[in-house]
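> just coords:
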């Protein structure tokens, strides 16, 4: 039986518009430029490099608070540049859009940080600018400090935040999918720019939001951006199964990865979707060399720059979530309480193996969790083929340095992967969704598609109301 892949793996560059995103301490490396993150040419040049290497997407993480206790000290964060300062990735995407032609551009935005009406308009604008290359990583925030930046004392209970995300996504979907019918834009000097009968209010009335509409942006090439999600808690996986088109995962071994993927696909099928509607992207780091010995020497050099205190703060687990007081380093992770980051805590415990890890192990385990693949390009290709066989669809490539990690990947690893059929050699035409999945817009199996045409008999530019009746009709017929 041939080991040749049936289709290439997908590759995304996992970055953040900050000095120290994941691999804390590496910004001090003499070849690193991530401390210049506020120089737009760093990012436009990197985007061009990724496109040259036929990466599928450039994916930006983001946070709207600081790691550690909400009212605690953040000296380590600043000393390490640990996601502070950081800039808004959605603004940066416009510059990257006009610097590239094919590269997908995905960004993180939490339901906590923007009203869905405003957010939906921003995304539609970006999707127009990029001609359909935008993705959105739907997050609920994992930092109490983020909640305090937006008027709350602390984060809401974990599962309730996912209920919030469901309504947030519903509002956005009504605007993206339902507010403007197909054919609404005419651009006809006689008939008008748009047909009033085909543009509708959505009249959403929910637990958190009341949104009248209509959507102020006409349908973009994708209408709805490609939907990414990263939570692997039970609530997060259920949300992903219902809504995500791609899920980012971090797991400690292939057996755990295969089980997570299989169970999430089961959940998707139970929610009425196709099992193949979700692609799974595994977070990995790479160190390569012409020989295995050279790669291991590079790895040893990298380890010299790792900042243990940065990893500890980033874990967001080394303190009591109520008092903010540091926990005893001997505290087992099984006794750690957290209002957020439950999937991260589970991944850390998996990475520890048979021994129950403690707070003192957090830095070491966090570094280990960013699973490394070290070796020659051929050895790396073998490793990626093994991950593909357990169900992984793509790789979220985590960098050590910018832009060096991606330059090395494009110049030395990608050619071998492309020769093996594990990475695309040319781009498919069309939107990001077409490139990834073969269709330009959401498939009919996605729940957000139920809003397409749902308001045609109700609120429109004529002033007639009845959006709620339209929604009820769709729900009854589903």
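Great, that's in hand. Note that the structure is predicted; figures quoted are calculated from it, not measured.
> Only C-alpha atoms from now on, for both contacts and neighbour counts.
Will do.
> Buried residues in stretch 249-264, which are they?
Buried residues in stretch 249-264, counting neighbours by 16 or more other CA atoms under 10 Å, are found at 249-252, 254, 257-258, 260-261, 264.
> ok, now stretch 399-414?
So stretch 399-414, judged by 16+ other CA under 10 Å, has buried residues 399-403, 405-407, 409-410, 412-414.
> about what we covered before: narrow the buried residues of stretch 249-264 to those in strands?
Members of the buried residues of stretch 249-264 lying in strands (criterion: DSSP state E): residue 249.
> Below is an additional structure, to be compared with the one above:
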């Protein structure tokens, strides 16, 4: 069990005032039974391997890995997820190659298929939307490398094509390898990326919410007509962007797509509190994720914010079968592939460190801080955290949570995360594609539905992503207390 030291005191907040703590400010060791219905998204990437390094060789994943660039595996997955009533598919992205490990000279990222090749996730939306009616799509696009006018046009177009089923995962991109593909020598500094992203949001809000006022499009019997007095130039001039407008797309069903964000730095958390409707978090235990959840909810104030956590579910008919299967998957994983990924994440080639060195004691402060954070979230922080340990920790679905067992025990873990961690749902990662989701659909979903934790059908009248998220049939727009709503014409 990961350590819970410091759960109450992190970031200066008094968490004892928040739901779920007892009179001493302590989290319960076991969940308190509740009835919150949860959000379930499939967490994927348009690449042979996402967070399951080496599993492209596994017989339950290899067919997808060979055919990931084709339409069929994605359309087949979309139909399965919709039949099981998943809320959405959440698609990650990366704009460069992982080239820090061994200097990238031998294209280890390609050899190991570490999120490479990686195709454009926007094109998955019409591919999957064409075979579904209710499944939603959260797509990752960077504010640092995509002009705001282009992004606003892309998402308005997708929102039209999907009848309002689109969300945007806002990222600022954090690798030099991506910067090198966009005419830069180095990535933009961390806090500067968020300053740029904050102005970026003003531009897209103006294009989505202000450029075409209500009533600008008049529906006729044979054709639409337009009230040009309600179509506006946005005339944005700021430190980073100058955009005249107006938007060249019709206002879509949601206008602004559902807004996701995942940055957990101080700047990222402030950005999420201002802009995000759903925040994506990751931690190895519900006790530890609660620190982040409480801080996010406090920063958002009265504004409702949804928190979804990454989780790997390995579920089979029996506990014993699930445990055997997990061991098989873990044995098939590629530790070196994990090191390719972690070297990029830490910004340092992990092969440069002696194999018996505890990385917390090395001379690279970024690596030392990162590994110290990992170790502090476990009950093994006093053990040796060397390069091998880092590889083992990250090989199968990264550093998120794990629900392992039969349907009942996996559902128990889900409820722990909901009641102790106060999360609203999960981005479910996979070990095998689509096998992990097949097992979740066969075993876990019926158990969650029997417990009243997951809906048995999509609610009537909640046809857009935002209506489903907020349970507001007939109202697909930003909430009145959202910052973006202030731009509404």
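Sure thing, it's come through. Just so you know, these numbers come straight off a predicted model, no measurement behind them.
> re earlier: helices - which of the buried residues of stretch 399-414 of structure 1 land there?
With helices taken from DSSP state H, the overlap with these comprises 405-407, 414.
> Give me the contacts around stretch 253-260 of structure 2.
Residues outside stretch 253-260 of structure 2 that contact it (CA atoms under 8 Å, 6 or more residues apart in numbering): 138, 155-156, 159-160, 163-164, 166-170, 205, 208-209, 275-280, 464-466, 476-478.
> okay, among the ones in helices among the buried residues of stretch 399-414 of structure 1, which ones form the most distant pair?
The span of these, defined through CA to CA, is set by 405 and 414 at 12.2 Å.
> Give the residues shared as contacts by those two.
Joint contacts of residue 405 of structure 1 and residue 414 (CA under 8 Å, 6+ apart) do not exist.
> Can you get me the start-to-end distance on stretch 15-25 of structure 1?
15 Å (CA to CA, to the nearest Å).
> which residue in structure 1 lines up with residue 334 of structure 2?
Counting by TM-score structural alignment, residue 334 of structure 2 lines up with residue 307 in structure 1.
> do residue 183 of structure 2 as well
Aligning on TM-score structural alignment places residue 183 of structure 2 opposite residue 151 in structure 1.
> on that earlier part again, tabulate the buried residues of stretch 399-414 of structure 1 in CSV, adding columns for distance to residue 474 of structure 1.
As requested, the buried residues of stretch 399-414 of structure 1 are arranged in CSV below (distance: CA to CA, whole Å):
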residue, distance to residue 474 of structure 1
399, 45
400, 48
401, 50
402, 48
403, 49
405, 49
406, 46
407, 49
409, 48
410, 47
412, 52
413, 49
414, 46
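> From these, pick the one nearest residue 327 of structure 1.
For the buried residues of stretch 399-414 of structure 1, the residue nearest residue 327 of structure 1 by CA to CA is residue 400; the value is 29.3 Å.
> how about that closest one, what's its match in structure 2?
Taking TM-score structural alignment, residue 400 of structure 1 has residue 431 as its aligned residue in structure 2.
> now do residue 241 of structure 1
Using TM-score structural alignment, residue 241 of structure 1 lines up with residue 273 in structure 2.
> State the distance from the nearest residue to that match once chain neighbours are set aside to residue 161 of structure 2.
Nearest residue to residue 273 of structure 2 in three dimensions, chain neighbours excluded: residue 300, at 4.6 Å (CA to CA, 6 or more residues apart in numbering). As defined by CA to CA, residue 300 of structure 2 lies at a distance of 32 Å from residue 161 of structure 2.
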